[in-house]
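Novice: got a structure for you, letters missing:
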């Protein structure tokens, strides 16, 4: 309870300014509980409605959050930058970055002609040919394609969707462990992450149901190649999750199918479940080029209008030069031959490590995608131990909300022949850590 700082004011604006001053001066640190509406109203001699309006305005601006029976509290300071991984030490093999193998990225093909002159593309923001290709791409996987648009990447798209749909203090159901940049983005927008446990089939239905009961107004999930655990929806899991979401028709679903063309597993998408509010974003950075900041978005009509309305007011459109480059790569037969090779190689490399770990009694999770998640007791000990053996892997801390510790190993550029040696080293490191804990 805020007892050391005296809130003052006789109007909603004045009371709000007093609370903001307390926050700025550090007298009301994050987590400080504010007085209940009626109690503060009696103390200040104003109506409860005035205090309620104050709290509502502060909540919309991300200064306070409401936690049900926990009352209204000062919000945590939002993140302003992503938690970047530590630099890769010299002399070790980097298996921490989550990047594709450069050998499987096609050579970038510049546009046949550059976009002429200084002119606005707001009236025609999408190239007709790329929009046609995008619709076919979605339809091939059973994703409704009536409404499609473009963005500058998955994070750009997610930020626009969340900021148009939610207000600071609202809750978002997030995979746990999950993609660390998305976790940081949600915090930076002044939103609250509600952890949803995952397994080899992606989000668990019981955990999602709990998150919705806790007030989540949006859900962000990966239908396959879940980062960092590699889970992918089965048909049964898809149906179970759709059933959970049907009970919350006001919630916005955002699917992030970032590895689509190289996932190596079928897509069982929630977007085909007849939900009223949904979106699926796909990017090309993992298989056409990490510098191609282009994403496709399929969604319901309301979501499309809100996304494109925000886009129109900011960047206006995605560069037509960039769009033309994507079209050229997409329509080049050599690109798809290379992606076929990549899809097979990524699956073989991931599977090789999972099987090599299993042969040594170590659990590894990687049903799809480019990464393998290995549960550990001590992340720092695991990362340090592998470093001494010449490997650099990612500590799981930046991927977790409430999940148990683990490390993420990127297998995209790990040859099958090297999997046994890495598994042997990892098993040895975990054995040393267990001996330490066991005394």
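Specialist: Okay, I see it. A quick note: this is a predicted structure, and the numbers were derived from the prediction, not measured.
Novice: only C-alpha atoms for contact and neighbour calcs from this point on.
Specialist: OK.
Novice: mind naming the longest strand for the chain?
Specialist: Looking across the chain with DSSP state E, the single longest strand is strand 192-199.
Novice: any idea how far it is from the chain center?
Specialist: 11 Å (Cα atoms, centre = their mean, to the nearest Å).
Novice: got the contact list for the most centrally placed residue in the chain?
Specialist: In the chain, the centroid-proximal residue (Cα atoms, centre = their mean) is residue 182; its distance is 3.3 Å. Residues counted as contacts of residue 182 (Cα atoms under 8 Å, 6 or more residues apart in numbering) are residue 155.
Novice: just how off-centre is the strand or helix carrying it within its chain?
Specialist: Assigning secondary structure by DSSP states H and E places residue 182 in helix 180-188. Once both centres are worked out by Cα atoms, centre = their mean, helix 180-188 turns out to sit 7 Å from its chain's centre.
Novice: just stretch 211-220 next, same as before
Specialist: 15 Å.
Novice: and stretch 284-299, by the same measure?
Specialist: Here the centre of stretch 284-299 is set off from its chain's centre by 15 Å, with Cα atoms, centre = their mean.
Novice: count of neighbours near residue 25?
Specialist: 10 (other Cα atoms under 10 Å).
Novice: could you do residue 23 as well?
Specialist: Residues lying near residue 23 (other Cα under 10 Å) number 18.
Novice: need the three-state assignment for the nearest residue to residue 426 once chain neighbours are set aside.
Specialist: Spatial nearest neighbour of residue 426, excluding adjacent residues (Cα to Cα, 6 or more residues apart in numbering): residue 386 at 6.6 Å. Classification of residue 386 using DSSP: H, G, I helix; E, B strand; the rest coil returns helix.
Novice: and here is the other one:
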């Protein structure tokens, strides 16, 4: 039998595969791994390679295509990092997720004018639901990277040992297994020593803030100062529970504690590990000032926002680790796994614990137990830490791609907060309206948030841009559209 590879009519060697009719001749010189990853990603997206199916063994596909095995393993690795496939040893490389189709096109006019009134309490939801091809909003994690296979394994393990009684109503503070896992993880990664009995499991940081607001309001605290600029969504939550939110300026060193002291607020909410939206880390001197302020009677609410997503700087300890009786601490799994899980935790000084538990009981009788148990299994097995390591590598590439895209498409813009987190703050050189710019970008099919939304006092024009949820190519296309929107706004001049 003639086993020679087929030849083209001109006598040159050709190689191809029955799998997807892949033809390596289509690949650009030096870009075979990119080409193959793109072809596989498209086939997964359109259903030719459905979720649950196996890709060919790398050695087999490499032989079919007439390329080195390294080309195929590199392509498979990129799909793995994107969360589309997982390697299962002898079980092969299995498709576990479908890529979201990204089509950059002008968005249809939204049902409401998203950018008409930044004080509108629905403005964040209006932007979230507005149709667009590319979403560069901050706070959106890489949803395609959700570890489905690890979650399923943990879920099977939990269901295998779950007793019938555990399907009933549980402790409103959370299942003991998760409270223990969270306490252990906080001690290891954030320096917080806490008894698991002090941990209260909540439906994300948003519920934690709502419960804390109720507790503080009942205790006579009606004002919680907030960082400026600081999260619009956080202000909305606090104001919904009848708390005033006076602004305290943030500079290159973090919260201006002297301004906080002068303002007279009894409590303050801070994001010291990675300030939103500037990305500033509260430095050592400001930490000492803030701890001194708290020791004089102030209460700190610490949102440990993005603490685990750090790349170019060492970790910083949580404030709660230094002053547990004057710090309410909250965190969640939303930016590490997915917001859809609605799992977070809150720690409060002992004097507030009973009131917090009562508020949680009256809110919902406690979070769903099964997801809590699965998350505890992920933490205890080390799967969550492995997932975090994968995310850090991917985030660095996407962050760098966004920085390059900003330089290419927004000349003169300044990038802030690149050492950690899932977003960048970009301030603009010209006196343009960042709201007008965001509106023009949305008309081009790209969602971004204007910096001015997050400031109670005047801010320089800027955009808050999330990079975690998009591939480098999508990021570049999105920033190209933002650059075109900027030129449009600049040419229009003042309204």
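Specialist: Nice, I can see it. In this text the structure is predicted, and so the values were computed from the model without any measurement.
Novice: quick revisit: relative to residue 393 of structure 1, how far out is the residue nearest to the centre of structure 1?
Specialist: Going from residue 182 of structure 1 to residue 393 of structure 1 by Cα to Cα, to the nearest Å gives 20 Å.
Novice: flag every buried residue along the biggest helix by length in structure 1.
Specialist: If you go by DSSP state H, structure 1 has its longest helix at helix 333-359. Within helix 333-359 of structure 1, the residues scored as buried using 16 or more other Cα atoms under 10 Å are 335-336, 338-339, 342-343, 345-357.
Novice: got it, and stretch 187-202 of structure 2?
Specialist: Judged by neighbour count (16+ other Cα under 10 Å), stretch 187-202 of structure 2 contains these buried residues: 190-194, 196, 198-202.
Novice: which two of these have the greatest separation?
Specialist: The span of these, defined through Cα to Cα, is set by 191 and 202 at 21.0 Å.
Novice: all helices for the stretch 301-439 of structure 1, in order.
Specialist: Along the stretch 301-439 of structure 1, counting by DSSP state H, counting those that start in this stretch, helices occupy 301-313, 320-330, 333-359, 379-388, 419-438.
Novice: please name every helix or strand in contact with the shortest one.
Specialist: Using 3 or more Cα pairs under 8 Å, 6 or more residues apart in numbering; DSSP states H and E as the contact criterion, the elements in contact with helix 379-388 of structure 1 are strand 394-395, strand 406-410, helix 419-438.
Novice: same check, this time on the first one
Specialist: Under the contact criterion of 3+ Cα pairs under 8 Å, 6+ apart, the helices and strands touching helix 301-313 of structure 1 comprise strand 148-151, helix 154-165.
Novice: residue 262 of structure 1: which of those is closest?
Specialist: Proximity of these to residue 262 of structure 1 was assessed by Cα to Cα; the nearest stretch is helix 154-165, lying at 16.5 Å.
Novice: same list (the helices of the stretch 301-439 of structure 1) but as TSV, adding distance to residue 176 of structure 1.
Specialist: As requested, these are arranged in TSV below (distance: least, Cα to Cα, whole Å):
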stretch	distance to residue 176 of structure 1
helix 301-313	25
helix 320-330	32
helix 333-359	20
helix 379-388	16
helix 419-438	22
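Novice: nearest to residue 244 of structure 1, of these?
Specialist: Of all those, helix 301-313 sits nearest to residue 244 of structure 1, with 20.4 Å by Cα to Cα.
Novice: relative to helix 154-165, how tilted is the closest one?
Specialist: In terms of direction (axes from the mean of the first three to the mean of the last three Cα atoms, to 10 degrees), helix 301-313 of structure 1 departs from helix 154-165 by 110 degrees.
Novice: pull out the buried residues from stretch 266-283 of structure 1.
Specialist: Using 16+ other Cα under 10 Å as the test for burial, stretch 266-283 of structure 1 gives 267-271, 273, 275-283.
Novice: can you tell me which of these are in strands?
Specialist: Among the buried residues of stretch 266-283 of structure 1, DSSP E puts 278-283 in strands.
Novice: for those residues, work out which two are farthest apart.
Specialist: Longest span within those, Cα to Cα: 278 and 283, 17.0 Å.
Novice: residue in structure 1 paired with residue 386 of structure 2?
Specialist: In structure 1, the residue matched to residue 386 of structure 2 (TM-score structural alignment) is residue 337.
Novice: how close does its match sit to residue 260 of structure 1?
Specialist: Per Cα to Cα, residue 337 of structure 1 is found 15 Å from residue 260 of structure 1.
Novice: what does residue 163 of structure 1 give?
Specialist: Distance of residue 163 of structure 1 to residue 260 of structure 1, given as Cα to Cα: 25 Å.
Novice: and these two? which has more neighbours close in?
Specialist: Shown here are residue 163 of structure 1 and residue 260; by other Cα under 10 Å, residue 260 has more neighbours (24 against 17).
Novice: was I right about the more buried one contacting residue 280?
Specialist: No: Residue 260 of structure 1 is not in contact with residue 280 according to Cα atoms under 8 Å; the separation is 11.1 Å.
Novice: quick check: residue 260 of structure 2 is in a helix.
Specialist: Yes: per three-state DSSP, residue 260 of structure 2 lies within a helix segment.
Novice: find the nearest non-adjacent residue to it, please.
Specialist: The shortest distance from residue 260 of structure 2 to any residue other than its chain neighbours is 5.9 Å, reached at residue 248 (Cα to Cα, 6+ apart).
Novice: separation between the counterpart of that neighbour in structure 1 and residue 273 of structure 1?
Specialist: Taking TM-score structural alignment, the alignment pairs residue 248 of structure 2 with residue 196 from structure 1. Between residue 196 of structure 1 and residue 273 of structure 1 the computed distance is 20 Å (Cα to Cα).
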